[in-house]
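Student: with the sequence up front, the predicted model follows.
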Amino acid sequence: MRMRITAVLGMLLLLIAATAAIALGTGEAPLSYGRIAPTLFGYGSMQEAFILFSLRLPRIVITLLAGMALALSGAMLQGTTRNELADPGILGINAGAGAGVAIFFLFFPIEAGTFLYALPLVALVGALLTAAAMYAVSYHQTTGLQPVSFVLTGIGFSMALSGLMIILISAADRTKVDFIARWLSGNIWGDDWPFVWAMLPWLVIGALIGLYRAKRLNLLHLGDPVAIGVGVHVRRERLVLMATAVAVAAAAVAVTGGISFIGLMAPHIAKMIIGPRHERAIPAAMLIGGWLLLAADTIGRNVLAEPLPAGVVVSFIGAPYFIYLLLKR
């Protein structure tokens, strides 16, 4: 089994490397594949260095990190809620983070340098408030957290927060409307190195917590009676894991916008390939999520004459997959 896991992770890394290589050589600014390696090692022209290090590489890195964060969040949410349909986008967590970012952007003027690092915190506050409200509505004192109720509540909150975003847009000036519209469409707008450094700590800490508590996540996924029977403090573990899932999703959403379905698809694909145990599935899901978002962004930027946001490309795949899961259940 260990050899199989290593082989799967190695293949996923190769797939990511191949997709990243394609992304490096494609785009509006010309950079031939034959010039990528010399430019990486410092032998390119100033224009080639600018295209590679200031335009292409930061976008690729932030897209990978955001896809990994959304996949990690989805895996943890599916485990804690015992629901295969759980996803930070579907449950309204992304919408809560987006509403927080929109309110902050419209009504709290702040310097650009501080704005980058404040975004994940603001998105986290919005997402945590949304998740807390959802948890309060769907939690029952006698039966605990109800998976179906939690998902339906999340869909309702997502619709309500989307309406709030429309109201905010209608009251904003043109330049700020453009920013929020890009966010809503899932456009990778935070494509510079400062956004990478602003998001990276959130993903690293979230991944460490998820892997450290993976065995408890396995027990929670089996149901509260089983977890309680082996001594797991169910409410505390669920709150810690859900807060972590919300935090990493909020950090991703703050720099990529409203991207759904990555957190739904990546954990499912990982479990089909590598099995249901979270200590194995989480690393695979993170790599799959990173690759899915990178591939979607690369396709969206290059297939049509007008670039498509990555969120729209992901939705073309994710929406049918969500319907398939609904029919399957």
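Tutor: Sure, I can see it.
Student: from now on I want contacts and neighbour counts done on CA atoms only, so please keep to that.
Tutor: Noted.
Student: name the nearest residue to S260, sequence neighbours excluded.
Tutor: Spatial nearest neighbour of S260, chain neighbours left out: G89 (4.4 Å); criterion: C-alpha to C-alpha, 6 or more residues apart in numbering.
Student: how is that neighbour assigned, secondary-structure-wise?
Tutor: Three-state assignment for G89 (DSSP: H, G, I helix; E, B strand; the rest coil): coil.
Student: ok, now which ones touch it?
Tutor: Neighbouring residues of G89 by C-alpha atoms under 8 Å, 6 or more residues apart in numbering: A95, G258, I259, S260, F261, G263.
Student: please apply the same query to A281.
Tutor: By C-alpha under 8 Å, 6+ apart, the contact list for A281 reads P267, A270, K271, I274, G275.
Student: reformat those residues as JSON lines; add secondary structure.
Tutor: Shown next, in JSON lines, are these (three-state DSSP):
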{"residue": "P267", "secondary structure": "helix"}
{"residue": "A270", "secondary structure": "helix"}
{"residue": "K271", "secondary structure": "helix"}
{"residue": "I274", "secondary structure": "helix"}
{"residue": "G275", "secondary structure": "coil"}
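Student: closest one to A172 out of these, please.
Tutor: P267 (37.6 Å; C-alpha to C-alpha).
Student: and the closest one, how far is that from A285?
Tutor: From P267 over to A285 the distance is 5 Å, taken as C-alpha to C-alpha, to the nearest Å.
Student: ok, I323 next?
Tutor: 20 Å.
Student: pull out the buried positions in the host helix or strand of V312.
Tutor: Using DSSP states H and E, V312 sits within helix 310-328. Judged by neighbour count (16 or more other C-alpha atoms under 10 Å), helix 310-328 contains these buried residues: A310, G311, V312, V313, V314, S315, G318, F322.
Student: check stretch 223-241 too.
Tutor: Residues D224, A227, V232, V234, E237, R238, L241 are the ones in stretch 223-241 that count as buried (16+ other C-alpha under 10 Å).
Student: what's the closest of the residues you listed to P201?
Tutor: Using C-alpha to C-alpha, L241 is the member of the buried residues of stretch 223-241 that lies nearest P201, at 16.9 Å.
Student: excluding its backbone neighbours, what's nearest the closest one?
Tutor: Among residues not flanking L241 along the chain, M76 sits closest, at 6.6 Å (C-alpha to C-alpha, 6+ apart).
Student: helices of the stretch 101-250 of the chain, start to end?
Tutor: 112-138, 147-170, 174-184, 193-212, 214-222, 224-229, 234-256 (DSSP state H, counting those that start in this stretch).
Student: including distance to A295, could these go into CSV?
Tutor: Output for these, formatted as CSV (distance: least, C-alpha to C-alpha, whole Å):
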stretch, distance to A295
helix 112-138, 24
helix 147-170, 26
helix 174-184, 19
helix 193-212, 18
helix 214-222, 28
helix 224-229, 38
helix 234-256, 14
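Student: highest average neighbour count across these?
Tutor: The highest mean neighbour count among the helices of the stretch 101-250 of the chain, using mean count of other C-alpha atoms under 10 Å, belongs to helix 234-256: a mean of 25.
Student: tilt between that one and helix 214-222?
Tutor: Per axes from the mean of the first three to the mean of the last three C-alpha atoms, to 10 degrees, the angle that helix 234-256 makes with helix 214-222 is 100 degrees.
Student: want to compare, so here's the second one:
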Amino acid sequence: MQDLASRRRARAIWIGSCLLAIAFVVIAISLNTGSIKIGPLTVVQTLFGYGTPDDELVLFEYRLPRIIITMLAGIGLGISGAILQAISRNALADPGIIGLHAGSSFGLIVFVTLFSSMKGASALMLPLFTFSGGILATCLIVLLANDRHRGLQPIRLLLVGIAIAAGFSAITLYLSLRLDENTYAFAARWLAGSVWGRDWIHVVALLPWIVLLVPYAWMRAQALNLFSLGDEIAIGVGEAVQRKRLLLLGCAVGLSGASVAMVGGIGFIGLVAPHLARRLVGPRQQYVLPISGLVGLVILVTSDTIGRSIFEPNAIPAGVVVAAVGAPYFLYLLVKTKS
């Protein structure tokens, strides 16, 4: 048994190292590409303080904040999806499908209605608005999915979440149509998953959510492992199932809401990343959670790089690139589930 655990740990470390190497390569390519071309050697010189003022402006004010935002959001969305799939025991659970993105989008529309933009110190409040919208959606989902005798039922959690997502999406669309032309254009770009225009204030707004909630989720990995065995077994070994499920659900909402606040309504990362992680390292959540985060990081940084470099000068949002890959994968999972 110890030998098997050692092999799993070694495999997880190996896979994690490979993903970090892939992430490093993608980030290096992202720093070099864009509407203004900067050579690899110039990038290195600029990062160490020996670049020209123009190169420093492009790298430090435009590209680095955007890359860091996509890295953090990719980690948040990947781990949020892994948590939701574990607590719902449903391989098709995802922050977008279950309704969390729709609630966060509602929070954003309320934010832009009050502040009209994401510039300046007001950007620090944006994750609070999207988190509040996500919490509102979660409370409705939990209220409607909860059984008086059996507690929170995972299958009802997913079905109710889909219905809540549809309702919040309709409200968000109605409110967005009441915005002025410029604010509506900004909201539309955000909802499409555009990461254009992010700067260091947005990094500061997102970083605390990832730094605090990711370690918390990893420390609760054993509870997630027990959830996969069923509530009866988890209760039998002394686990406070309903309380832990609600706490971890709140953690997933926080990671999803804060990430969505900065990169928009990007779907499918929370669905695809945990699936790939389980294929790579097995079902143990101690390994699935960090690998899901790294897979999400690679997917989102790669998607943003593709969207703004291959299709230049008409860059397309990262959310469109992710959907182009995620939608076929979702259909594949549906067919596989039926079979």
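Tutor: Looks like it arrived, so ask away. This is a predicted model, so every value here is computed, not measured.
Student: hang on, the earlier thing: so which of the helices of the stretch 101-250 of structure 1 gets nearest I299 of structure 1?
Tutor: Closest approach to I299 of structure 1 among the helices of the stretch 101-250 of structure 1 (C-alpha to C-alpha): helix 234-256, 15.9 Å.
Student: mean shift of that closest one relative to structure 2?
Tutor: Compared with structure 2 after the fit, helix 234-256 of structure 1 shows a mean deviation of 0.5 Å (mean C-alpha distance after the TM-score superposition for structure 1).
Student: and stretch 263-271 of structure 1, by the same measure?
Tutor: Taken over the aligned residues, the distance from stretch 263-271 of structure 1 to structure 2 averages 0.6 Å (mean C-alpha distance after the TM-score superposition for structure 1).
Student: residue in structure 2 matching H278 of structure 1?
Tutor: Aligning on TM-score structural alignment places H278 of structure 1 opposite Q285 in structure 2.
Student: trace the residue nearest to L241 of structure 1 over to structure 2, please.
Tutor: Applying TM-score structural alignment, one finds that M76 of structure 1 aligns to I83 in structure 2.
Student: can you check what angle separates whichever strand or helix holds that match from helix 200-219?
Tutor: Using DSSP H and E, I83 of structure 2 falls within helix 64-88. Counting by the same axes, to 10 degrees, helix 64-88 of structure 2 points 30 degrees away from the direction of helix 200-219.
Student: which neighbouring elements make contact with helix 64-88 of structure 2?
Tutor: Helix 64-88 of structure 2 makes packing contacts with helix 2-32, helix 154-177, helix 200-219, helix 221-227, helix 241-263, helix 269-281, helix 285-309 when contacts are defined by 3 or more C-alpha pairs under 8 Å, 6 or more residues apart in numbering; DSSP states H and E.
Student: distance to G76 of structure 2 added to those helices, as a markdown table?
Tutor: Converted to a markdown table, those look like this (distance: least, C-alpha to C-alpha, whole Å):
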| stretch | distance to G76 of structure 2 |
| --- | --- |
| helix 2-32 | 15 |
| helix 154-177 | 20 |
| helix 200-219 | 6 |
| helix 221-227 | 16 |
| helix 241-263 | 5 |
| helix 269-281 | 9 |
| helix 285-309 | 7 |
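Student: S194 of structure 2: which of those is closest?
Tutor: Nearest to S194 of structure 2 among the helices and strands packed on helix 64-88 of structure 2 is helix 241-263 (6.3 Å), distances taken as C-alpha to C-alpha.
Student: counting contacts, what elements does that closest one pack onto?
Tutor: Counting contacts by 3+ C-alpha pairs under 8 Å, 6+ apart, helix 241-263 of structure 2 packs against helix 64-88, helix 100-115, helix 126-145, helix 200-219, helix 231-236.
Student: ok, the closest residue to L9 of structure 1 other than its chain neighbours - contacts?
Tutor: Nearest residue to L9 of structure 1 in three dimensions, chain neighbours excluded: A284, at 6.3 Å (C-alpha to C-alpha, 6+ apart). Contacts for A284 of structure 1 were tallied using C-alpha under 8 Å, 6+ apart; they are V8, L9, L12, P267, A270, I274.
Student: just the closest of those to A254 of structure 1, please.
Tutor: Scanning the contacts of A284 of structure 1 for proximity to A254 of structure 1, where the rule is C-alpha to C-alpha, the winner is P267, at 21.6 Å.
Student: structure 2: which residue goes with that closest one?
Tutor: Checking with TM-score structural alignment, P267 of structure 1 has P274 as its match.
Student: you'd agree its match is up against A82?
Tutor: Yes: using C-alpha atoms under 8 Å, P274 of structure 2 is in contact with A82, at 5.1 Å.
Student: could you verify my assumption that the match of H278 of structure 1 touches L226?
Tutor: No: shown here, Q285 of structure 2 and L226 do not form a contact pair, counting by C-alpha under 8 Å, at 9.8 Å.
Student: count the residues that sit near A295 of structure 1.
Tutor: The local packing of A295 of structure 1 (other C-alpha atoms under 10 Å) involves 24 other residues.
Student: structure 2: which residue goes with that one?
Tutor: Applying TM-score structural alignment, one finds that A295 of structure 1 aligns to T302 in structure 2.
Student: for the residue lying closest to that match once chain neighbours are set aside, what are its contacts?
Tutor: Using C-alpha to C-alpha, 6+ apart and skipping the chain neighbours, the partner closest in space to T302 of structure 2 is V26 (6.3 Å). By C-alpha under 8 Å, 6+ apart, the contact list for V26 of structure 2 reads V298, V301, T302.
Student: V26 of structure 2 matches what in structure 1?
Tutor: By TM-score structural alignment, V26 of structure 2 lines up with T19 in structure 1.
Student: trace D191 of structure 1 over to structure 2, please.
Tutor: Per TM-score structural alignment, the equivalent position to D191 of structure 1 in structure 2 is R198.
Student: its match contacts R66, doesn't it?
Tutor: Yes: between R198 of structure 2 and R66 there is a contact under C-alpha under 8 Å: 5.5 Å.
Student: contacting residues around the residue nearest the centre of structure 1?
Tutor: For structure 1, the residue nearest the mean C-alpha position is L70 (2.2 Å; C-alpha atoms, centre = their mean). By C-alpha under 8 Å, 6+ apart, the residues touching L70 of structure 1 are P88, V248, A249, A252, I262, G263, M286, G289.
Student: cool, and G25 of structure 1?
Tutor: Counting by C-alpha under 8 Å, 6+ apart, G25 of structure 1 has contacts L31, S32, Y33, I36.
Student: between those residues, which is closest to A102 of structure 1?
Tutor: Among those, L31 lies closest to A102 of structure 1 (C-alpha to C-alpha), at 35.3 Å.
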